[in-house]
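Undergrad: Take this sequence and fold it.
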Amino acid sequence: MSGRSATDALRLLIIGPPGAGKGTQAALLAEAYGIPTISTGDIFRSNVKDETELGLVAKSYMDSGDVVPDSLTNSLVRSRLAEDDVKGGFLLDGYPRTPQQVDELDDILAGHDAQLDAVIELVADPELVVARLLKRAGEQGRADDTEEVIRYRLTVYSQQTEPLIAVYADRGLIVTVDAIGTVDDVTERIEVALAGRGIAPLEKA
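TA: Have a look, this model is predicted:
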């Protein structure tokens, strides 16, 4: 299959549990497909740094340890998706997280006469993920990342994402990829899975 032209818009979403290497894959895929990665974490940090009105409100929640409410997160994402660099597409990482955010994303995309092309779901055996995160915690000195905490995070992730996966599966958008293996192996699996849906990386110059 020939590669995509840089003018072909491509809108992807990547979902995966903690420890699945989602951030690493998102960066590699953004480069391969010529689209920016958009993560809620980056959006929050950028708005806080620039002291935007929304950023200052978000900071007040973050400083007090509270979760940033859906309404504010939605506003920040809506603002980000209106910027010029996403006209050719994007790779969303960390949003949506709730069914309400799925509805909001639908509305945002409809406003741009656009829709998602695929949802990449990284899957991994929970025991392997726990072992990977415990190893990383030891290497990086993260004393708070205990097995109990890691298993709790995985449970919360599963509970949060099951409804989202169901919605996107009903729409035929889910591309499931095994996240266990080398970084290159997982990237190749994702590219093969997307190619099966007619989505190819950018043409190499």
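Undergrad: Please count neighbours and contacts with C-alpha atoms only from this point.
TA: OK.
Undergrad: What is the neighbour count of residue 21?
TA: Residue neighbour count, defined by other CA atoms under 10 Å, stands at 17 for residue 21.
Undergrad: okay, now the residue nearest to it when sequence neighbours are not counted: neighbour count?
TA: Distance criterion CA to CA, 6 or more residues apart in numbering; nearest residue to residue 21, sequence neighbours excluded, is residue 179 at 7.3 Å. By other CA under 10 Å, 25 other residues sit near residue 179.
Undergrad: With residue 107 as the reference, measure out to residue 179.
TA: According to CA to CA, to the nearest Å, residue 179 stands 30 Å off from residue 107.
Undergrad: List the contacts of the longest helix seen in the chain.
TA: In the chain, taking DSSP state H as the definition, the longest helix is helix 147-170. The contact list for helix 147-170 (CA atoms under 8 Å, 6 or more residues apart in numbering) reads 17-18, 97-99, 102, 119, 126, 130, 133-134, 174.
Undergrad: Show me the helices in the protein, by range?
TA: Counting by DSSP H, the segments of the chain that form helices are 22-33, 40-50, 53-63, 70-80, 99-111, 126-140, 147-170, 183-195.
Undergrad: here's the other one to compare against:
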Amino acid sequence: MKLILLGPPGAGKGTQAKRLEDKYGFVQLSTGDMLRAAVAAGTEVGKIAETIMARGELVPNEVVVGIISDRIEQPDVSRGYILDGFPRNVAQAEALDQMLAGKGMELDAVVELGVDDGILLQRIEGRAAETAGGPRADDNAEALAKRLKVYHEQTAPLIAYYKSRGKLKTVDGMKEMDEVTRQIEAALGLLKKKGSWLSRLTGK
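TA: Okay, here's the model as predicted:
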């Protein structure tokens, strides 16, 4: 199963991805980790990325997609994967779709964790206030507000993009952690008998 978890900073994407990885064997693929691994391994695309990063420049979409392309061909992702940190905008989503289509593949689903920005801000303010006092809470809330602004400007348009392609599934990300997990599993059809979904993944 090939997945993307979509949602703003603080929505719990990392937590839910780890739960899916632990329970179903879907590998969480972080673009940052993949870049570092490709550079360390000295792959062709890794060498290109290393040269670009050495100049202090952002790695272009086509290079990141090339690294993802190499990574998803490795045997440890045979049961599926969850992309973490990519795509961040529609241009990246289009590049990803083109790469997958070239392999005769496509995403199975994009799961949106629907959350309330105001409540996210309240949560981080509360956590910061408990650990580091009032001023620190203000700093954290301000930083999150900026990240949320970037998300809504650049990444949120992916919701409409994937909805138009019939890939989007939305769950209530404001529920308790276990309930969010249950909703994701239900949306992906993973609450059926284990043999059923495993057969779909392995072809056995």
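Undergrad: picking that back up, which residues does the residue nearest to residue 21 of the first structure contact?
TA: Contacts for residue 179 of the first structure (CA under 8 Å, 6+ apart) come out as 20-21, 122-124, 186.
Undergrad: Which residue would you name as the spatial centre of the second structure?
TA: Residue closest to the average C-alpha location in the second structure (CA atoms, centre = their mean): residue 84, at 3.1 Å.
Undergrad: so what corresponds to residue 105 of the first structure in the second structure?
TA: By TM-score structural alignment, residue 105 of the first structure lines up with residue 96 in the second structure.
Undergrad: Can you name the residues that contact the residue lying closest to that match once chain neighbours are set aside?
TA: Distance criterion CA to CA, 6+ apart; nearest residue to residue 96 of the second structure, sequence neighbours excluded, is residue 65 at 6.2 Å. For residue 65 of the second structure, the contacting residues are 95-96, 99, by CA under 8 Å, 6+ apart.
Undergrad: Aligned counterpart of residue 65 of the second structure in the first structure, please.
TA: Aligned partner of residue 65 of the second structure by TM-score structural alignment: residue 74.
Undergrad: contacting residues around whatever residue of the first structure lines up with residue 9 of the second structure?
TA: Here residue 9 of the second structure is matched to residue 18 in the first structure, going by TM-score structural alignment. Contact analysis of residue 18 of the first structure by CA under 8 Å, 6+ apart lists 129, 153-154, 157.
Undergrad: ok, now with 10 Å
TA: For residue 18 of the first structure, the contact set (CA atoms under 10 Å, 6 or more residues apart in numbering) comprises 124, 126, 129-130, 132-133, 150-151, 153-154, 157.
Undergrad: Report the distance from stretch 113-129 of the first structure to the chain centre.
TA: 8 Å (CA atoms, centre = their mean, to the nearest Å).
Undergrad: Span of that stretch from start to end?
TA: Stretch 113-129 of the first structure end-to-end distance (CA to CA) = 38 Å.
Undergrad: Could you do stretch 166-186 of the second structure as well?
TA: This stretch, stretch 166-186 of the second structure, spans 17 Å end to end (CA to CA).
Undergrad: which residues of the first structure does that stretch align to?
TA: Using TM-score structural alignment, stretch 166-186 of the second structure pairs with 172-192 in the first structure.
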